[in-house]
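Asker: Curious how this folds, go ahead:
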Amino acid sequence: MIRLLWRDLTLGVRAGGGFGLGLGFFLILVTLVPFGVGPNAENLAVIAPGILWIGALLACLLSLDRIFALDFEDGSLDLLATAPIPLEGVVAMKALAHWITTGLPLVVAAPALGFLLHLDGAAYRWLIITLLIGTPALSFIGAFGAALTVGLKRGGLLMSLLVLPLYIPTLIFGAEVVRRGADGFLVTTPLMMQAGISAGSVALLPFAAAAAIRIALR
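Answerer: Below you'll find the model as predicted:
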């Protein structure tokens, strides 16, 4: 399992489908926002939590189709499905690799990008916490969507349509925690809701994704 994780991490970095693509998109999106809404610091501070979370969501979405597509094309997915290791574990390792190459760099870069949007100083801690808690859910939900569309021609658009509605709760609660943290309000309820979504995604979706892959490979 560790070798599979290391293999996917290496491919994600070398192929340019993880770290560079997602981080670059995140940077471009946040940089363009002030040009669209104006440079007023107060306005940017109000919309900063939502913009940063939308940017993280879309950046994760960019590389989802690569989770299983390359392995399906070269036949590696068939070998992994018949290997002695559980297919659910394979899905979990691939989703984890996607998070490390895509979600984790966004967590590291978010504070610097928050500065560009004049994010309130009290919100930085909550921004990092919510991204650390919420981005794993984005990767595991995305892995489930990628499993549903594996083998389909031009399945990227269909996968986006399937995955985006499932991303909305994580987006809502993540942005709400950052907004409440900036205003000095209690963040317990939305933070627990986001943590519950992430925990449920990590625990359940590898089984659903593995079932979808078995059906696609028949």
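
Asker: From now on I want contacts and neighbour counts done on CA atoms only, so please keep to that.
Answerer: Fine.

Asker: Compute the number of surrounding residues for residue 18.
Answerer: Around residue 18 there are 28 other residues, counting by other C-alpha atoms under 10 Å.

Asker: List the buried residues for the helix or strand where residue 142 lies?
Answerer: Following DSSP states H and E, one finds residue 142 within helix 124-149. Of all the residues in helix 124-149, those buried under the rule 16 or more other C-alpha atoms under 10 Å are 124, 126-149.

Asker: Run the angle between the helix or strand hosting residue 110 and helix 124-149 for me.
Answerer: Residue 110 is part of helix 104-116 when elements are defined by DSSP H and E. Here helix 104-116 runs at an angle of 140 degrees relative to helix 124-149 (axes from the mean of the first three to the mean of the last three C-alpha atoms, to 10 degrees).

Asker: Next, the structure of the following sequence, for comparison with the previous one:
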Amino acid sequence: MLRAVVVRELRLAARRPADALSGLAFFLMVGSLFPLALGPDSVLLRQIAPGVVWVAALLAVLLGQHRLFEGDHADGSLEQWLLAPAPLPLLVGVKVGAQWLVGTLPLLLATPLLGWQYGLGEEVMGVLLLSLALGTPSLCVLAALGAALTLGLRGALLLVLVVLPLSVPILIFGSHAVTQSLLGLPAAPALNLLGACLCLALLAGPWAIAAALRLALE
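Answerer: Coordinates of the predicted model:
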């Protein structure tokens, strides 16, 4: 059943590539606007690069997440999940993981394009990619929690209001790791904190999302 959930998510993404690639297009567009607007000041671009890339990644993750469970709710899949032999938190975790593969992994693959625009070196680029690899799964879990809490409500503003305060520590740790690397300082402490946030999200996130879905279905 877990494999069926993953296959279903991949097939939906293949049938609607615009939904899957909209986050990538938004990420590249937002990240590319700042070098065009600020000009060729390499020092300034390197200073703002960590914050810009991380904010763009957060907004790209949140884009369209309010519809994460709407299709499953409309066709009765969520009710079937409640009756399935597999635990609901495990099914939810598999769905969020599949969504990360489809919608967020392309952001990591496109990050070097933005890094070159901001004049980031190879070492800094590696820290940026590692921080995004550790931080974006946590953002996806938080976005899924917001989608579950706002299931059945119209509009995405409430989801943004729920998720943004919770994502502030991840943004701080992620951008701080890249900034430390730019200054020639060790980025390991900030990366370790991102890893701790990821462990917490993986352990507690699926259970919280499952509880929110049960409340929405009652």
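
Asker: ok, and the closest non-adjacent residue to residue 49 of structure 1?
Answerer: Nearest non-adjacent residue to residue 49 of structure 1, counting by C-alpha to C-alpha, 6 or more residues apart in numbering: residue 175, 5.2 Å away.

Asker: Helices along structure 2, start to end?
Answerer: Using DSSP state H, the helices of structure 2 run over residues 2-15, 17-38, 42-62, 70-74, 77-83, 88-99, 105-117, 122-149, 157-182, 188-217.

Asker: tell me the most buried of the ones you listed?
Answerer: Of all those, helix 122-149 has the most neighbours on average by mean count of other C-alpha atoms under 10 Å, namely a mean of 23.

Asker: and it, what does it pack onto?
Answerer: helix 42-62, helix 88-99, helix 105-117, helix 157-182, helix 188-217 (3 or more C-alpha pairs under 8 Å, 6 or more residues apart in numbering; DSSP states H and E).

Asker: residues making contact with the shortest one?
Answerer: The reference is to helix 88-99 of structure 2. Here helix 88-99 of structure 2 makes contact (C-alpha atoms under 8 Å, 6 or more residues apart in numbering) with 2, 5-6, 9-10, 81-82, 137, 140-141, 144, 202, 206-207, 209-210.

Asker: how close does that helix sit to structure 1?
Answerer: Helix 88-99 of structure 2, aligned to structure 1 and superposed, deviates on average by 0.9 Å (mean C-alpha distance after the TM-score superposition for structure 1).

Asker: Over to the third one?
Answerer: Once superposed with structure 1, the aligned residues differ from helix 105-117 of structure 2 by a mean of 0.9 Å; criterion: mean C-alpha distance after the TM-score superposition for structure 1.

Asker: ok, the residue mapped onto residue 144 of structure 2 from structure 1 to residue 162 of structure 1 distance?
Answerer: When structure 1 is aligned by TM-score structural alignment, residue 144 of structure 2 is paired with residue 143. The gap separating residue 143 of structure 1 from residue 162 of structure 1 is 11 Å, by C-alpha to C-alpha, to the nearest Å.

Asker: Okay then, goodbye and thanks.
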